[in-house]
Every structure is written in structure tokens, then in C-alpha cells.
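Q: Build me a model from this:
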Amino acid sequence: MDTAAAAERALDAAEGLFYQRGIQSVGMDRIRTASGLSLKRLYQLFPSKERLVEAYLERRDERWRRDLAEHVERHEDPERRILAVFDWLGEWFAEPDFNGCAWINSYGELGATSEPVARQVRLHKTAFKEYVAGLAAAAGLPRSLGEQVFLLAEGAMATAAITGTPAPAAQAAEATRLLITAGRPS
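A: Have a look, this model is predicted:
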């Protein structure tokens, strides 16, 4: 098996285990078993568990942001695009394996002790905030409104994970509608 395929296999196993069980509760032995790779091969690909966590977050970030953008871009109206963020979040929250935001979860587990993990979380959150602020700007609304919408989305993510319901997405969307109305140029 080539290096790229082995790395994908390791990341697939790590992502499933880290996201559902938590990073600290999953050891490299468990990832070895789930991936079918030897421990030696796993450490050749990822010299430390911390590096594996970084790679997991990097890969998930690319997919998460791509999927969100594809969903949002289906809408032509710039204001509707902002609200489409919450439609997408609601669909994500309703998935049977939804276990909260991987970056919030990772930061909660390792943010205080792992600078590389904290950096990946900050990169993801900054990119998401900039994306939402860009949607607001494209709608002719203040960038600051986009930053407020970002906070609503983040709160919805945390609340949906805790409550086990997708309802926070709709609630945050309703608050966003009010912000959009208030933020429109007069």
C-alpha cells in the first residue's frame, strides 16, 4: 500500500474514533486496529498522536468548509446565502453521528496543552468567521454583522451538541434574520 493510501486509511480510522469517542480516550493501538496498519507504519506516517490529530483536523477542515460553501452557493440571493449557513448546520446537527464541532471538542480536550492543536482550531474558526463576514459584505451588510452571525453559528454548534437536537440552527437563523433586517442600509 502506498503512503498516500495508508495515510488516508489512518486518517479515516482516527477521524471516526476521535470524533465519536474523544481524542484522549483513543490510543494509537486502537487506531492501528481500526486502520489495519501496523503500529510501526502508523508512526512512520504520523510520528506522534499530536501530528495525527493535526492532520485529522486539517483534513476535516477542508471537507467541512468545502461542503458548507457548496451548500451556500446553491442560493443566488446574497442575504439567503447567509441564512443557508444555518440550513446546512441544521442538516449537520440532525445527522445520526453528530457529536458536536470537532474543533470545539479538540480545543476542549487539548487546547491548553497542545499548541499545534490550538493553532488548527484557531485557523478553522478564523476561516469560518472570515467566510461568514464575506457573505455579509457580499450582501451589502457590515462585516461586523458577519462576525455576529459567526458567533450565533458557534453557539448553535455548542448548543446542538449538548441538547442533541438540531433546533439551535433554526433559532440562530431567526436571530440572523433580525440582524440582517437591522443591518440593511436605510
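Q: use CA for all of it now, contacts and neighbours both
A: Fine.
Q: right, and Leu141 touches Ile180 too?
A: Yes. Assessed by C-alpha atoms under 8 Å, Leu141 is found in contact with Ile180 at 7.5 Å.
Q: three-state assignment of the residue lying closest to Ala55 once chain neighbours are set aside?
A: Closest residue to Ala55 apart from its sequence neighbours, by C-alpha to C-alpha, 6 or more residues apart in numbering: Leu11 at 7.5 Å. State at Leu11, reduced to three classes by DSSP: H, G, I helix; E, B strand; the rest coil: helix.
Q: please give me the structure for this one as well, since I'd like to look at both together:
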Amino acid sequence: MAAETEAAQVLAAADRLFNDRGVQAVGMDSIRDAANVPLKRLYRLFPSKSALVCAVLEQRDRDVRTAIADYVGARAETPRERILAVFDYLLEWFADPAFRGCLFINTVGELGGTSDDIGRIARRHKLAMRDYLAELVAECSFPAELADQLMILANGAMATAAVQGDGPRAAQHARAAAVTLLAAAEYREIS
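A: Here you go, the predicted model:
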């Protein structure tokens, strides 16, 4: 079996287990079993659990950013519609039975300040998502701070959906708040 295939198996298994149980509750033995890779090989691919967590977050970052961009691009034509499509994406994601919250928020919350690398990856992901929203906001010629406000709505919806267990409702409320923010920005633009 090629090292790339084994690494992909390990990343997929670790992502699933970390999402379902949290990082600290999952040992390398569980990941080995789920990935069907010998422990020695697992450690050759990822020398530590911390390295594996970082690799999972890096992969999740790429996957999420691509998924959102693809979703938005396929469903929205105008810049305003693209902003709201981000919240429609959240609605679909939160309705997925595998949804347990944002892996970045959960991992930083779980591990606290114990890993600068994990914090750096999570911050980079959240800033990239904020920058994506900033591009959409700029296309609408809305004030730049609207991107930060929309990002707070999205992150708040993620946390609320995970804690309350009613993801679609949290996404609907966040989308409604986004509509209100966009209307206020449009009003400011007209005035």
C-alpha cells in the first residue's frame, strides 16, 4: 500500500474520530484500528499525535474552504446571494447527522493553549474564512467591517448548533441576522 494512501486513510479515520469523540478521547491505537494501518507505520507517517492533529486540521481547512467556495459558486449569482449562500451552506452542514460543531473551534477549546501549532492552524483557517467573506462584502461595496460581523454570526451559529443540538435552527437564525446586516449596509449605502 502506498504511503499516500495510508496517510489518507489515517487522516480520514482521525478526522472522523476527532469529530465524533474529541481529540483527547482518541488514542493512536483507536486511529490505527480505524485506519487499518500498523501502529509502527502510523508513527512513521505521523511521528506524534500532535503532528496528526495538525495534519487533520490542515486537511479540514482545505476541504472546508473548497466545499464552501464550490457550494456558493454553484448556487449564487450576485455578490449578495453569495454572502447568504455561505449561511445556506451552514444550514446543510448543520443538518448532517455527523455534525458535531466546528473541528477548529472544538479542538482549540479542548486543547486550550497547549499547542501553538494547533492555535495557529485554527486562526489561519478562521482568518481565511473571514477573508473570503471580506471578498464577498467588497463585491457588494459594503463597509469592510461587515465581514467581521458575518464571521461572528457564522462562528456563533457553529457553536450554538453544536451545543444546542438544533443545527438547522441556528443556521436559519444566523442567516436571518445576515439578511438584517445586509439590509442595514444597503441602507447606509443609499443614505
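Q: Give me the TM-score for this pair.
A: In this superposition the chains share a TM-score of 0.98, using TM-score structural alignment, normalised by the length of the first structure; 186 aligned residues with a C-alpha RMSD of 0.8 Å.
Q: list the contacts for the residue nearest to Ala55 of the first structure?
A: 52, 55-56 (C-alpha atoms under 8 Å, 6 or more residues apart in numbering).
Q: now swap in Arg130 of the second structure and tell me
A: So Arg130 of the second structure contacts 147-148, 151 (C-alpha under 8 Å, 6+ apart).
Q: now it: how far from Glu6 of the second structure?
A: 33 Å (C-alpha to C-alpha, to the nearest Å).
Q: Residues touching the helix or strand harbouring Arg41 of the second structure, excluding its own?
A: For Arg41 of the second structure, the host element (DSSP states H and E) is helix 39-45. Here helix 39-45 of the second structure makes contact (C-alpha under 8 Å, 6+ apart) with 3, 7, 10, 28-29, 32.
Q: longest helix in the second structure, by residue count?
A: helix 49-75 (DSSP state H).
Q: before we move on, back to that, tabulate the contacts of Leu11 of the first structure (TSV), appending distance to Glu174 of the first structure.
A: Putting these into TSV (distance: C-alpha to C-alpha, whole Å) gives the following:
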residue	distance to Glu174 of the first structure
Leu52	38
Ala55	35
Tyr56	33
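Q: overlap between these and the second structure?
A: Checked against the second structure using both residues aligned by TM-score structural alignment, their matches' C-alpha atoms under 8 Å, the contacts of Leu11 of the first structure keep these contacts: 52, 55-56.
Q: from these, which is closest to Ala136 of the first structure?
A: Tyr56 (29.6 Å; C-alpha to C-alpha).
Q: Just give me the match in the second structure for Trp103 of the first structure.
A: Counting by TM-score structural alignment, Trp103 of the first structure lines up with Phe104 in the second structure.
Q: Check the gap between that match and Gln59 of the second structure for me.
A: Phe104 of the second structure is 12 Å from Gln59 of the second structure, by C-alpha to C-alpha.
Q: Who has more neighbours out of these two?
A: Per other C-alpha atoms under 10 Å, whichever of Phe104 of the second structure and Gln59 has more neighbours is Phe104, with 20 against 15.
Q: If I follow the layout properly, Met157 of the first structure ends up in contact with Cys101?
A: Yes. Between Met157 of the first structure and Cys101 there is a contact at 6.3 Å, judged by C-alpha under 8 Å.
Q: neighbour-wise, which of the two wins?
A: Using other C-alpha under 10 Å as the criterion, Met157 of the first structure and Cys101 rank with Met157 on top: 23 against 16.
Q: contacting residues for the more buried one?
A: 89, 93, 100-101, 168-169 are the contacts of Met157 of the first structure under C-alpha under 8 Å, 6+ apart.
Q: What is the neighbour count of Ala112 of the first structure?
A: Residues lying near Ala112 of the first structure (other C-alpha under 10 Å) number 10.
Q: how many other residues sit next to the residue nearest to it when sequence neighbours are not counted?
A: Sequence neighbours aside, Ala118 is the residue nearest to Ala112 of the first structure in space, at 7.5 Å (criterion: C-alpha to C-alpha, 6+ apart). Residues lying near Ala118 of the first structure (other C-alpha under 10 Å) number 20.
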